[in-house]
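Asker: coordinates only, no sequence provided:
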């Protein structure tokens, strides 16, 4: 129900943009829907057929809503490290990422953001991202393990700290999220290889990720944009490739 209410509020926010109360309602109901979805996923093995239908409907509603949000909330934060690894561990290659040039450029760029970090939450986020890049130099399997630590960091944050992290006014964290999108893009070919290049959820997810990256990048001052230009181009190239599939 919260997912439907959140989707409806987003619709009204888009059609009646002068009425800001709908945006607040959308975020409020979205948060409640994500919380209940997280609880359902933790007990997914014991769900009835009816409950599974509800989980699927909730996911569809939230995905469609995220597509129309300018800054999609990081819904992956509802997942724990254990849930992530259960889904991907069996097929993760234990070899270095084949595109080391992009990995090395991303490491160079994220290091340039280090001096701008001023709080512990952003520092933890930064450290998980750079550790994932370093892992990609040796093993994609290890990189997924490092990246799952990001979800753990998000889950352990107080609500206000998390809201500050994803705030549109938090310039440094917006830049860090662009690195998160870049890492997702670097990982995506392996997911496509296993699940099939025309798997709809993977293709749709890549398009949405590209939309979020463009929105985050446009909200940055020019001085910071120059530090994450490579990461944005990386995500845009993947979005363009998906559009041709």
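Answerer: Noted; the coordinates are in hand. This is a predicted model, so every value here is computed, not measured.

Asker: alpha carbons only for contacts and neighbour counts from here, please
Answerer: Will do.

Asker: for the protein, which helix is longest?
Answerer: Secondary structure of the chain read by DSSP state H shows that its longest helix is helix 171-195.

Asker: for residue 159, give me its contacts.
Answerer: Residues counted as contacts of residue 159 (C-alpha atoms under 8 Å, 6 or more residues apart in numbering): none.

Asker: go ahead and name everything in contact with the longest helix of the chain.
Answerer: 91-92, 106, 110, 113, 116-117, 122, 125-126, 129, 132-133, 140, 165-166, 168, 198-199, 202, 206, 209, 213, 216-217, 219-220, 224-225, 228, 231-232, 234-235, 238.

Asker: repeat the analysis, applying 6 Å as the threshold.
Answerer: Applying C-alpha atoms under 6 Å, 6 or more residues apart in numbering, the external contacts of helix 171-195 come out as 216, 231, 235.

Asker: putting a second one here so we can go through both:
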């Protein structure tokens, strides 16, 4: 037989040739030649015993080489190709040509693909990146395969997430809220973690019910803020379940990387949700401190997490975003400064004096540099986080009227420097209106005694200006800068910095 390359019919041709030679040399074997083929039909007339044996073992088939002896056992095609690769037939003999198997990973991380090495594809970080201390990131996961891969995130994954007290997993409202989270509501912090929020957190939430509740609760509060729909009951329902699950997760001593991501993600979601709630002021500052403390703890545990946690990462991401910053109007600065000067004599307790100093430094920075404003504003949050427990309780005491006044100034100041702070959103469309700070300013003013109301003139003036900016507009997202000059009949407007 002339040499030829193997194809899908090579085994059939070899068997026919062997059978023909056996028949010519010994006619008695003609009746048994059908037993030489491994491709027997299920409709053959073999006995039940033979059929059962054929299913449990493969009858060896041979190729004759010019004699009546059955020289070499022949393997089925799929077994031969799998074990020996390609080959050729020459006189009934098989010449094997080795073929190198595929050793590259199909769904490897970007670092391994760039280095052209095999990736272990372990989530959230492969072994190669872990050894090199590199940030490991993967292409966007593809539905079912990515969901199956997410089992690597937790040693104890749950089969499903039953969000309701019914057999269904998602209600129509839940599905709407989850879609809103992915499209608009996912947090912009920690800076540079958009990919983690969109690809990793939803997968981890599939195995951590409390994280899913945190997602839906925050999304409900955000959507209520945007549209005015009555979603408060749904938001609180999911929030309570998220808090309960987070407390239980915190009590576990052994954590995986996905456990850390679930905890930190839930903490950030609860903090953002609190900021959207009119009565969530105390919870907001508490959760802000919790996010920082938990980040430090997880960083110390050196878990392979999807979130980037270090301050260095934050400022690396912000470096290019803080170029060509807008300049804040000097008139707004004058109004803020005059209002704070009027509050200063009231400050006596440590929580009051320290917080006042942080606000004062931020206002002074506006006069010098927009870049400095950003870092000074961030330092206000850092000052709250660094308070010891006793001072923080003093800071959050509802009877601490001076701190309430200063917090109102803090929220108004955030509205003033919004064009700078919003650089944290990068190129992403900001779907969260600044109006949630207005609600909190107005809510604070309701609890301030009449004798202190005069100190709220500037924060309320800022809030009213923003309300004017968004009134009557169909889009519920105000543009930035969001403030404009407004005429006041009261001569005191000159003191506030308005003309």
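Answerer: Now that the structure is in, tell me what you want to look at. Bear in mind that the values here come from a model prediction, so they are computed numbers and not experimental data.

Asker: what's the TM-score here?
Answerer: TM-score for the superposed chains, counting by TM-score structural alignment, normalised by the length of the first structure: 0.69, backed by 214 aligned residues with a C-alpha RMSD of 3.9 Å.

Asker: what packs against the helix or strand that the longest helix of the first structure is followed by?
Answerer: Downstream of helix 171-195 of the first structure, the next assigned helix or strand under DSSP states H and E is helix 200-218. Secondary-structure packing of helix 200-218 of the first structure (3 or more C-alpha pairs under 6 Å, 6 or more residues apart in numbering; DSSP states H and E): helix 229-243.

Asker: switch the cut-off to 7 Å
Answerer: helix 171-195, helix 229-243 (3 or more C-alpha pairs under 7 Å, 6 or more residues apart in numbering; DSSP states H and E).

Asker: these into a markdown table, with extra columns for mean neighbour count and distance to residue 69 of the first structure?
Answerer: Formatted as a markdown table, those follow (neighbours: other C-alpha atoms under 10 Å; distance: least, C-alpha to C-alpha, whole Å):
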| stretch | mean neighbour count | distance to residue 69 of the first structure |
| --- | --- | --- |
| helix 171-195 | 20 | 15 |
| helix 229-243 | 18 | 17 |
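
Asker: state the number of residues packed around the corresponding residue of the first structure for residue 342 of the second structure.
Answerer: Under the alignment (TM-score structural alignment), residue 342 of the second structure pairs with residue 112 of the first structure. Residue 112 of the first structure: 13 surrounding residues under other C-alpha atoms under 10 Å.

Asker: contacts only, for residue 30 of the first structure.
Answerer: 2-3, 6 (C-alpha atoms under 7 Å, 6 or more residues apart in numbering).

Asker: what do you get for residue 132 of the first structure?
Answerer: Here residue 132 of the first structure is in contact with 143, 146-147 (C-alpha under 7 Å, 6+ apart).

Asker: in JSON lines: the residues you listed, plus secondary structure.
Answerer: Output for the contacts of residue 132 of the first structure, formatted as JSON lines (DSSP: H, G, I helix; E, B strand; the rest coil):
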{"residue": "143", "secondary structure": "helix"}
{"residue": "146", "secondary structure": "helix"}
{"residue": "147", "secondary structure": "helix"}
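
Asker: out of the residues you listed, flag the one nearest to residue 99 of the first structure.
Answerer: Of all the contacts of residue 132 of the first structure, residue 99 of the first structure sits closest to residue 143, with 13.8 Å by C-alpha to C-alpha.

Asker: run a quick neighbour tally on the closest one.
Answerer: 25.
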